[in-house]
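1. Test case, fold it:
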Amino acid sequence: MLVLEYKVKAKKLQYLAIEEAIKTTQFIRNKCLRYWMDAPREAKIDRFALNKYSTELRNEFKFVANLNSMAVQSSAERAWLAISRFYDNCKKKVSGKKGYPRFQHDNRSVEYKTSGWVLNATKRRITITDKKGIGELKLLGKWDIQTYAVKSIKRVRLVRRADGYYCQFCIDVEVSDIQPETGNEIGLDVGIESFYTDSNGHQEANPKFLRKTEKAIKNAQRRIYKKVRKSSGRKKARGIFARKHLRISRQRTEHAKKIACRVVKSNDLIAYENLQVCNLLKNHCLAKSIADVSWGLFRIPRAFRLRQHLT
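-> Model (predicted):
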């Protein structure tokens, strides 16, 4: 599965319509979750039962009926995903909390399947065809989606971020990157002082994206509480604060991808520690530094399995 993301350019009313669709998605998910919680023990609540209940919601609430039927089903599937994850953790007897499903209060996306949208012939505009009033959206980006057939697009998501709205296309294609064998083998030891140290003695510097901008982030956070609650100034200050964190997140992701691809392409065998990062984050003295170095992003299983699969 390949995900291509474009930034969306639209009018103010269209942004409000997207926000309404996102809130409707959250409403359906929470209602399905409440339906599962209130069901008697002898009742069997599965994915099909939640899909059926989402159809009842469309008949009961007009604003739910205005959302595309497949988008409504996708919202119910989000609830089932949380429920099934909880069941799996209970069956596996995972230590600690099992991840009991919670009601969502900060949903940021709405997902359409194979209907509810039409891609323009130039594939630089997309029209959302449900009754929410979103309409035609302009897509900004450098991805070459023209090379993929429309039938291969299985999901379309509208996502809200701190710097605007984005449209994601989930394309069902097989991606392969065959690299020549190098005959090299390497072992990696991740750390905080250096990003990683390999068996050849090379140390990759830790960029410390959060530490470098921590002072500016704290200043931006203080400005939020200096504004009057629910005022436009406070909303603007929160936006500035959120965009700073979004920038750090993107820097971490791009840095981890670049380093991981370089290591994978230059070695046939890679050995690294199977660290449980979530457990290491419980160390309150080092939690911020561990999160900043982003070991989890760097140790992407797909990246390190690629070379093993090819050799």
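2. C-alpha only now, for contacts and for neighbours.
-> Fine.
3. What is the distance between the one helix or strand Ile270 maps to and the centre of its chain?
-> Using DSSP states H and E, Ile270 sits in strand 269-272. Distance, stretch centre to chain centre, for strand 269-272: 27 Å (Cα atoms, centre = their mean, to the nearest Å).
4. Give the other helices and strands that that strand contacts.
-> Applying 3 or more Cα pairs under 8 Å, 6 or more residues apart in numbering; DSSP states H and E, we find strand 269-272 packed against strand 185-190, helix 301-310.
5. List the buried residues in that strand.
-> Under the neighbour-count criterion of 16 or more other Cα atoms under 10 Å, strand 269-272 has 269-270 buried.
6. Next: stretch 180-191.
-> Per 16+ other Cα under 10 Å, stretch 180-191 contains these buried residues: 186, 188, 190-191.
7. Need those in TSV (columns: distance to Val228).
-> What follows is these, written out as TSV (distance: Cα to Cα, whole Å):
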residue	distance to Val228
Ile186	56
Leu188	50
Val190	44
Gly191	43
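8. Closest one to Ala79 out of those residues, please.
-> Of all these, Ala79 sits closest to Val190, with 36.0 Å by Cα to Cα.
9. Give me the nearest residue to that closest one, chain neighbours excluded.
-> In space, and not counting its chain neighbours, Val190 is closest to Tyr196: 4.1 Å by Cα to Cα, 6 or more residues apart in numbering.
10. before we move on, what about Ala65?
-> In space, Ala65 is closest to Arg58, 4.4 Å off (Cα to Cα, 6+ apart).
11. Following up with a second sequence; could you model it the same way so I can compare the two?
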Amino acid sequence: MLVIEYKIQAKPKQYQAIEEAIKTTQFVRNKCLRYWMDTSKEDKINGFALNKYPTTLRNEFKLVADLNSMAVQAAAERAWLSIQRFFESCKKKVVGKKGYPRFQKDNRSVEYKTSGWKLHNTKRIITITDKKGIGELKLLGKWDIQTYKVKSIKRVRLFRRADGYYCQFAINVESSDIQPLTGNQIGLDVGLESFYTDSNGHQEPNPRFFRKAEKSVKHAQRLIYKKVKGSTSRKTARSRYARKHLRISRQRNEHAKRLARNLNKSNDLVAYENLQVRNLLKNHCLAKSISDVSWSIFRHWIEYFASKFGRQAVAVAPQYTSQQCSNCGVIVKKSLSTRTHICSCGCSLHRDENAAINILAKARMGHIQSNANGLATSTLSGENLIEQVARMKLESPSL
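-> Purely as a prediction, here's the structure:
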């Protein structure tokens, strides 16, 4: 599944109509969730029964009847997905909160399936055909949706961001670009001092996008509370503050995407740490820096491009990769403040380079043992699941 995104250009009334459709989606989702909660434990409904409930809502509420029927059904599916996620957490016995479904307060999107919309012949104008009054929307962007058949478009999503409204097309096509083998393999050790250090000794600088913009972001945040609640100036200040965070988010994403693409193009195997970032964020001294470096986004793009280019992406357990000597295998204990690995065997390396070499060595062992069929997948070394196929198909344009 490939997702293509355009920015929307429309009139103020059309933007208001999109907002009404978004609020209706939130209303339907919350109603379906309440319907599930009110049923007794003995009569708990399943996903099929929950998908029937929007028909009752359409007969009862005019705002639901004005929205396309498939868009209403998609809103009910969102409620069921949150319920399923809760059930899966309970079955897996996740430690702590299980993520019990909660009511949505700030929905930002409405999703249409195969009806409720129509593309113009030029493929640069989309018309929303339900009774919300959205009408024709001009699509701004450089993507060539003309190359895909209309029948292959399975979902159309309208959503709001801090800098305007966007339209996404989910297209049912396989995005692959198999690259010739290079014979190179690389191990990556991510960190805060540098974005990553590879097994060849190269250190990629940490851009620290939020740290550089933090002063400006805090100033914009303070301006919000100097305005009167509910006033137009306060809304303007909030919008300015949100756009600053949106810019930082895009910078992180594009930076991670560029590096991941280059790494997968120049190496047949990319090994990286299987970090649990959620647990690392519990360290309040480093949480801001860990969030700023965006390890999870980087990993997702590595797995995506590995699948696209026909490469191998191997996740390695991070235990003892920094402590173990990459030359002789002896454990050399050191604190986080110790940045140089010095072993009695004479090996002297930067601790991150030493860790990257160990990560690559572990990945090679796990890859040889587990990947018997030679598929280009993302493999989690040391786990019972032999092949963990990463299916991240969202390749957003540079905005």
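12. average offset between the host helix or strand of the residue nearest to Ala65 of the first structure and the second structure?
-> Element membership for Arg58 of the first structure (DSSP H and E) is helix 47-60. With mean Cα distance after the TM-score superposition for the first structure, helix 47-60 of the first structure departs from the second structure by a mean of 0.8 Å once superposed.
13. do you know which of the helices and strands packed on strand 269-272 of the first structure lies nearest Thr122 of the first structure?
-> helix 301-310 (32.5 Å).
14. buried sites along the closest one?
-> 303-304, 306-307.
15. and that helix, what other elements does it pack with?
-> Using 3+ Cα pairs under 8 Å, 6+ apart: helix 301-310 of the first structure touches helix 232-266, strand 269-272.
16. so can I have CSV of those showing distance to Thr25 of the first structure?
-> As requested, these are exported to CSV (distance: least, Cα to Cα, whole Å):
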stretch, distance to Thr25 of the first structure
helix 232-266, 23
strand 269-272, 40
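17. Give me the residues contacting the helix or strand containing the residue nearest to Val190 of the first structure.
-> For Tyr196 of the first structure, the element it lies in under DSSP H and E is strand 194-198. Residues outside strand 194-198 of the first structure that contact it (Cα atoms under 8 Å, 6 or more residues apart in numbering) are 186-191, 203-207, 293.
18. Against the centre of the first structure, work out the most remote residue.
-> Residue farthest from the centre of the first structure, counting by Cα atoms, centre = their mean, is Gly183 at 35.8 Å.
19. ok, the closest residue to that one other than its chain neighbours - how many residues close by?
-> Spatial nearest neighbour of Gly183 of the first structure, excluding adjacent residues (Cα to Cα, 6+ apart): Asp268 at 6.1 Å. Asp268 of the first structure has 22 neighbouring residues, counting by other Cα atoms under 10 Å.
20. again, but for Ile290 of the second structure
-> 20.
21. average offset between the one helix or strand it maps to and the first structure?
-> Taking DSSP H and E as the criterion, Ile290 of the second structure maps to helix 287-293. Compared with the first structure after the fit, helix 287-293 of the second structure shows a mean deviation of 0.3 Å (mean Cα distance after the TM-score superposition for the first structure).
22. Now that helix: buried residues?
-> Those would be 289-293, for helix 287-293 of the second structure by 16+ other Cα under 10 Å.
23. OK, contacts around the equivalent of Leu57 of the second structure over in the first structure?
-> Mapped onto the first structure by TM-score structural alignment, Leu57 of the second structure lines up with Leu57. By Cα under 8 Å, 6+ apart, the contact list for Leu57 of the first structure reads 28, 64-65.
24. what's the distance between Leu57 of the first structure and Val72 of the first structure?
-> Per Cα to Cα, to the nearest Å, Leu57 of the first structure is found 9 Å from Val72 of the first structure.
25. Next: Leu275 of the first structure.
-> When distance is defined by Cα to Cα, Leu275 of the first structure is 38 Å away from Val72 of the first structure.
26. between those two, which one's more packed in?
-> More crowded of Leu275 of the first structure and Val72, by other Cα under 10 Å: Val72, with 26 against 12.
27. Where in the first structure does stretch 364-371 of the second structure align, residue-wise?
-> By TM-score structural alignment, stretch 364-371 of the second structure lines up with nothing in the first structure.
28. thinking again about what came up before, mutual contacts of Leu57 and Val72 of the first structure, please.
-> Contact with both Leu57 of the first structure and Val72 is made by residues 28, 64, according to Cα under 8 Å, 6+ apart.
29. Done for today, thanks.
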